[in-house]
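# no FASTA, just this:
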């Protein structure tokens, strides 16, 4: 069942992203569709147990924290605690919870910072941050501070590369001018911003990582949330 859900998720993501190229003016509707399916995807996880209101409230709070965290750092390109919050939330509460926190955080924060065709891609990128953190929560890599730092560095660059794919196709005449040279040029141009994103992830993980882990784990165990 878990494999089926993973396959369904990636097919959904691919389908929505393809639609974003075919219908670029409908980005907001596509974003809401992805958010809706994210919620359905989360609820599938709880098909054998009752979903409690306090669990939904917790997810909403974490998504809000991740979204609001972007605003004070909006003037500093790629530096924000959003990826850190999504990563830690997915790590503690699971893959599906991480995905919905990431996707909703992107949609909510862009209500303030500005919606556009990029919103859908940010939802996917941040959703995958939380989802992959949840999938790897029992691995040796994620159970050490240095492992989580490496994970944060990797996603600092992966997030930028996912957004590069959108930018490359969106600003090169519908993708007609995409070739190896333009690809390398585009990715090289974003290297500084991707590095800043990765370094900001490292900073937040080193300074706040252990405290966040203790707090979220305590909430999960004490109140039996999202077990």
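Looks like it arrived, so ask away. Computed from a predicted model, the values in this text were never measured in an experiment.
# could you use CA atoms for every contact and neighbour count after this?
Noted.
# who's in contact with the helix or strand hosting residue 123?
Using DSSP states H and E, residue 123 maps to helix 118-135. Contact with helix 118-135 is made by 13, 17, 20, 27-28, 30-31, 34, 83, 86-107, 110, 142, 155, 159, 162-163, 166, as judged by CA atoms under 8 Å, 6 or more residues apart in numbering.
# and here is the other one:
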């Protein structure tokens, strides 16, 4: 039995390490950069509700929807206003959105207690992991998603 628990704990620590790198913000940013801001709120709300069905939900779900909606709308407008934006600038926005997401979602603690700053500052290392992951995923996914999403948009919406 002890042998089995060693594997369970090993797998859990592996998953905990990599769950800090989250595809939600970079995929939302890229999809809405190419598809436009109209999809922002629907995709943000749908993403938050769907992921929270599997991962568990609470008061933070409302703040996730707000954060993802804001990120989605800003990304959509960036794509409309600056359609030829360089990938490195999009990646920088991805890093900033990683920290912004953490800030907005941390506001949920105000529903329960007044210790916002302690809670937020304790979460900054995770926000840093999210920011780094956002940059890495944007740099990796951008070339593929750009062609795929622009073709989809041309076939279905233009």
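Everything's here; your move. It should be emphasised that the depicted structure is a prediction, and the values quoted were computed from it without experimental measurement.
# after superposition, what is the TM-score?
Superposed pair, TM-score by TM-score structural alignment, normalised by the length of the second structure: 0.82. Supporting alignment: 144 aligned residues with a CA RMSD of 2.1 Å.
# counterpart of stretch 120-137 of the first structure in the second structure, which residues?
Under the alignment (TM-score structural alignment), stretch 120-137 of the first structure falls on residues 62-79 in the second structure.
# for residue 145 of the second structure, what is the corresponding residue in the first structure?
With TM-score structural alignment as the matching criterion, the partner of residue 145 of the second structure in the first structure is residue 212.
# which ones are touching its match?
Contacts for residue 212 of the first structure were tallied using CA under 8 Å, 6+ apart; they are residue 88.
# next one: residue 116 of the first structure
By CA under 8 Å, 6+ apart, the contact set of residue 116 of the first structure is 27, 28.
# look up how far residue 154 of the first structure lies from it.
Separation of residue 116 of the first structure from residue 154 of the first structure (CA to CA, to the nearest Å): 26 Å.
# show me what residue 146 of the first structure lines up with in the second structure.
In the second structure, residue 146 of the first structure lines up with residue 88, judged by TM-score structural alignment.
# and the gap between the residue nearest in space to the middle of the second structure and residue 119 of the second structure?
Nearest to the geometric centre of the second structure sits residue 25, at 2.0 Å (CA atoms, centre = their mean). Separation of residue 25 of the second structure from residue 119 of the second structure (CA to CA): 21 Å.
# do residue 113 of the second structure as well
To residue 119 of the second structure, residue 113 of the second structure is 10 Å away according to CA to CA.
# which one's more surrounded, those two?
For residue 113 of the second structure versus residue 119, the count of surrounding residues by other CA atoms under 10 Å is larger for residue 119: 15 against 9.
# so that one sits right up against residue 106, yeah?
Yes. Assessed by CA atoms under 8 Å, residue 119 of the second structure is found in contact with residue 106 at 7.2 Å.
# that older thread, only the buried subset of the contacts of helix 118-135 of the first structure, as a ChimeraX command please.
Applying 16 or more other CA atoms under 10 Å to those, the buried members can be selected in ChimeraX as follows:
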select :13,17,20,27,28,30,31,34,83,86,87,88,89,90,91,92,93,94,95,96,97,98,99,100,101,102,103,104,105,106,107,110,142,155,159,163,166
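# what about the contacts of helix 118-135 of the first structure, which are in helices?
Using DSSP state H, the members of those that fall in helices are 13, 17, 20, 27-28, 30-31, 34, 83, 86-93, 95-107, 110, 155, 159, 162-163, 166.
# name the element the match of residue 146 of the first structure belongs to?
Per DSSP H and E: helix 87-106 holds residue 88 of the second structure.
# same question for residue 114 of the second structure.
For residue 114 of the second structure, there is no enclosing helix or strand under DSSP H and E.
# tally of neighbours for it?
Applying other CA under 10 Å, we find 10 other residues in the vicinity of residue 114 of the second structure.
# against residue 41 of the second structure, how distant is it?
Look at residue 114 of the second structure and residue 41 of the second structure: by CA to CA, they are 29 Å apart.
# same question for residue 127 of the second structure.
According to CA to CA, residue 127 of the second structure stands 22 Å off from residue 41 of the second structure.
# corresponding residue for residue 40 of the second structure in the first structure?
Using TM-score structural alignment, the partner of residue 40 of the second structure in the first structure is residue 98.
# what's the neighbour count on residue 63 of the second structure?
Using other CA under 10 Å, residue 63 of the second structure has 20 neighbouring residues.
# residue 67 of the first structure is in contact with residue 109, isn't it?
Yes. Using CA under 8 Å, residue 67 of the first structure is in contact with residue 109, at 4.6 Å.
# which of these two has more neighbours?
Taking neighbours as other CA under 10 Å, residue 67 of the first structure and residue 109 compare with residue 67 leading, 28 against 22.
# which ones are touching that one?
By CA under 8 Å, 6+ apart, the residues touching residue 67 of the first structure are 82, 105, 106, 108, 109.
# which of these sits closest to residue 180 of the first structure?
Nearest to residue 180 of the first structure among the contacts of residue 67 of the first structure: residue 106, at 29.8 Å, using CA to CA.
# once you drop chain neighbours, what's closest to that closest one?
Setting aside the residues directly before and after it, residue 106 of the first structure is nearest to residue 123 in space (CA to CA, 6 or more residues apart in numbering), at 5.2 Å.
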